[in-house]
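# What follows is a predicted structure for the sequence shown.
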Amino acid sequence: MNQSSCAHALAAAQRLGLDRLDAQLLLLHALGKPPSGRSWLLAHDTDELAPGVIALFGALSLRRAEGEPLAYIVGTKEFFGLPLQVDKRVLVPRPDTETLVEWSLEVLKAQGTALQVLDLGTGSGAIALAIAHSLKAAGREAQVTAVDASADALDVARENAQRLDLAVAFIESSWLQAVDGCFHLIASNPPYIASADLHLAALTHEPLQALTAGADGLDDIRRIIQQAPGHLLPGSWLLLEHGYDQAGQVRELLLRQGFLQVGSRYDLAGIERCSGGQRPA
């Protein structure tokens, strides 16, 4: 085998512990090719790589082997069909969160015109931008507002909105503290990992403040549920993403706060990933 071929480089990355897909995506990135080019790698597996490409791919592979998320290394992550720029200022958007977007769009179908939508803890802007893009494509008039307590995260979200040509307003605020007005929908993927959770050991590259929320992981969810009724229009919805084992607790918090039609939705793995309820009309 050519010791500087695509196939040799991919084999070397797999010996470092990378799975084949990650290795392929990193090699495409080093070659300046899009993620959709995996078939090109298969057709050119014996092609000789330039020394600069080999060196760059080796450095990228080491970062991935040390646990850095692939999205941070390549600088992008697709979410709900949208290419988002991400870095260490924000969490990497997860496919499970698309469940929250799908539910959000479903409840908005029953709302009127001139929709007011709020995304709390927007991070990269994933939820707000996915909703804004979908409503725009459907020809529905909407004002989508994205909130985050991190100015750095808002910078990332703004850049994504500008690049995608989506009109989203941004507010720096600790949850609803600096937010005025009422909304047809408040959606949020807040921190929900318990501060002592062993899973945090695998997430050391991502911002801790966007992951943990007290001893049981529910501190921020409690705060949002308490504050939300004052910012929801009659008959409007609050939808929340939460941990794999928190659905029952979140439903109970919603019921205690007077929400109606309280329920949960399952993610792609069949886990109750989101819960929500409707403010009485």
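Structure received. Residues are numbered from 1 along each chain as shown.
# rest of the way, CA atoms for contacts and neighbours
OK.
# Give the buried residues for the one helix or strand Leu25 maps to.
Secondary structure from DSSP states H and E places Leu25 in helix 20-31. Residues 22-31 are the ones in helix 20-31 that count as buried (16 or more other C-alpha atoms under 10 Å).
# What of stretch 186-202?
So for stretch 186-202, counting by 16+ other C-alpha under 10 Å, buried means 186-195, 200.
# Pull up the distance across that stretch, start to finish.
Start to finish, the residues bounding stretch 186-202 are 30 Å apart (C-alpha to C-alpha, to the nearest Å).
# Residues in contact with that stretch: which ones?
67, 97, 100, 104, 117-122, 127, 209-221, 228, 232, 237-243 (C-alpha atoms under 8 Å, 6 or more residues apart in numbering).
# sorry, back to before: would you list the buried residues of helix 20-31 in TSV and tack on distance to Leu108?
Output for the buried residues of helix 20-31, formatted as TSV (distance: C-alpha to C-alpha, whole Å):
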residue	distance to Leu108
Asp22	36
Ala23	40
Gln24	39
Leu25	36
Leu26	38
Leu27	41
Leu28	39
His29	38
Ala30	41
Leu31	42
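# you'd agree Leu10 is up against Leu18?
No: between Leu10 and Leu18 there is no contact under C-alpha atoms under 8 Å: 9.1 Å.
# Pasting the second one now:
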Amino acid sequence: MKALHRALADAARTLAPGSDTARLDAELLMAEALGIERDRLLLDPPDRPVPERFWSMVERRRGGEPVAYITGRRAFWNVELHVGPGVLIPRPDSETLIAAALEHFEGRAPPRRILDLGTGPGTLLLAALDLWPEATGLGVDASRRALSYAAANARRLRLDERTEWRLGDWAVGIQECFDLILCNPPYVATEAALGPGVAEHEPAEALFAGPQGLDDYRRIAPQIGRLLCPGGLAAIEIGADQGGSAAAIFRAEGLEPALAHDLNDRPRALLIQVNHN
């Protein structure tokens, strides 16, 4: 156990210059190298030698590769998702959308039909389907690789019979209405600086959306009104500085978005409801 503790301390020092979460990174990599969960590593560490592959993983992280790509997995809300190069890594900020949906449907009939636009590895849709076991969902993405991860995650979570995955251009060609629409589109301005390793490793098409980061909202906004069932909710992720600019795009389509804030009290999602007359 002392060897593990020393290795974790050494790895954290190695990673500190390039990571704000160096100790956490080291713990996640050690748990993966040992084949155990991080909780067990912290609460009941095994009395075993440090695996050699731990140090190769630390070197990959020191080079900027995201921890999720090194371990091949990332926890999100109540599910664990497999991820890899070419697929956007789920972020805690996106959990704001799930929290908003839970609040919206509290005391109401639960959603029966859920749409996830830009689903990536199935992040939002699979978390929502796990919460509402009677619901079914459609996940759409422009990336075949992302959809292959989404389908594999659905099978592993035993949600595949309740999911459909579609290669598509946002909502083009979709005719039905949905009780819950979830969407985490690209919203980073083309010239914006990102954290270490993000632009170098994650897919640009899932990050960047034009000079102001608003291009995809302009594509999505005209579709929301016709896709959302009465009493339903659309939760659309935004950048922390886009509460006004992104909302204006949806207002131009006759919608009235409200703002949801993340755990750091930053604007993080537009919440939209519609009344069909």
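Cool, the structure landed. What you see is a predicted model; the values in this text were computed from it and never measured.
# care to give me the TM-score?
The TM-score (TM-score structural alignment, normalised by the length of structure 2) is 0.89; 268 aligned residues with a C-alpha RMSD of 2.2 Å.
# quick one: the helix holding Leu25 of structure 1 aligns where in structure 2?
Alignment note (TM-score structural alignment): helix 20-31 of structure 1 is matched to residues 23-34 of structure 2.
# average gap between the matching stretch and structure 1?
In this overlay with structure 1, the average offset of stretch 23-34 of structure 2 from its partner residues is 1.5 Å by mean C-alpha distance after the TM-score superposition for structure 1.
# can you map out the helices along the stretch 151-277 of structure 2?
198-201, 215-227, 245-251 (DSSP state H, counting those that start in this stretch).
# Between these, which one is closest to Pro133 of structure 2.
helix 215-227 (21.7 Å; C-alpha to C-alpha).
# Any chance you could list what contacts the closest one?
Contact with helix 215-227 of structure 2 is made by 170-171, 174-178, 185-187, 209, 234, 246, 249-250, 253, 255, 274, as judged by C-alpha under 8 Å, 6+ apart.
# Name the residues of it that are buried.
Those would be 215-217, 220-225, 227, for helix 215-227 of structure 2 by 16+ other C-alpha under 10 Å.
# and the helix holding Leu25 of structure 1, what other elements does it pack with?
Helix 20-31 of structure 1 makes packing contacts with helix 6-15, helix 38-43, helix 51-65, helix 70-74 when contacts are defined by 3 or more C-alpha pairs under 8 Å, 6 or more residues apart in numbering; DSSP states H and E.
# whereabouts in structure 2 does the shortest one align?
Using TM-score structural alignment, the residues of structure 2 aligned to helix 70-74 of structure 1 are 67-71.
# gap between the matching stretch and the chain center?
15 Å (C-alpha atoms, centre = their mean, to the nearest Å).
# tell me the average deviation of it from structure 1 after fitting.
Counting by mean C-alpha distance after the TM-score superposition for structure 1, stretch 67-71 of structure 2 comes out at 1.0 Å.
# Give the buried residues for that stretch.
Under the neighbour-count criterion of 16+ other C-alpha under 10 Å, stretch 67-71 of structure 2 has 67-71 buried.
# Could I get the buried residue list for stretch 69-82 of structure 2?
Buried residues in stretch 69-82 of structure 2, defined by neighbour count with 16+ other C-alpha under 10 Å: 69-71, 73-74, 76-77, 79-82.
# So Ser236 of structure 1 is in contact with Cys182, correct?
No: Ser236 of structure 1 lies out of contact with Cys182 (C-alpha under 8 Å); the separation is 9.4 Å.
# Just the buried residues of stretch 42-61 of structure 2, please?
45, 50, 54-55, 57-58, 61.
# what do we get in structure 2 for His133 of structure 1?
Aligned partner of His133 of structure 1 by TM-score structural alignment: Asp130.
# name the element its match belongs to?
helix 123-131.
# that older thread, go through the buried residues of helix 215-227 of structure 2 and say which is closest to Arg268 of structure 2.
Closest approach between these and Arg268 of structure 2, by C-alpha to C-alpha: Tyr217, at 14.0 Å.
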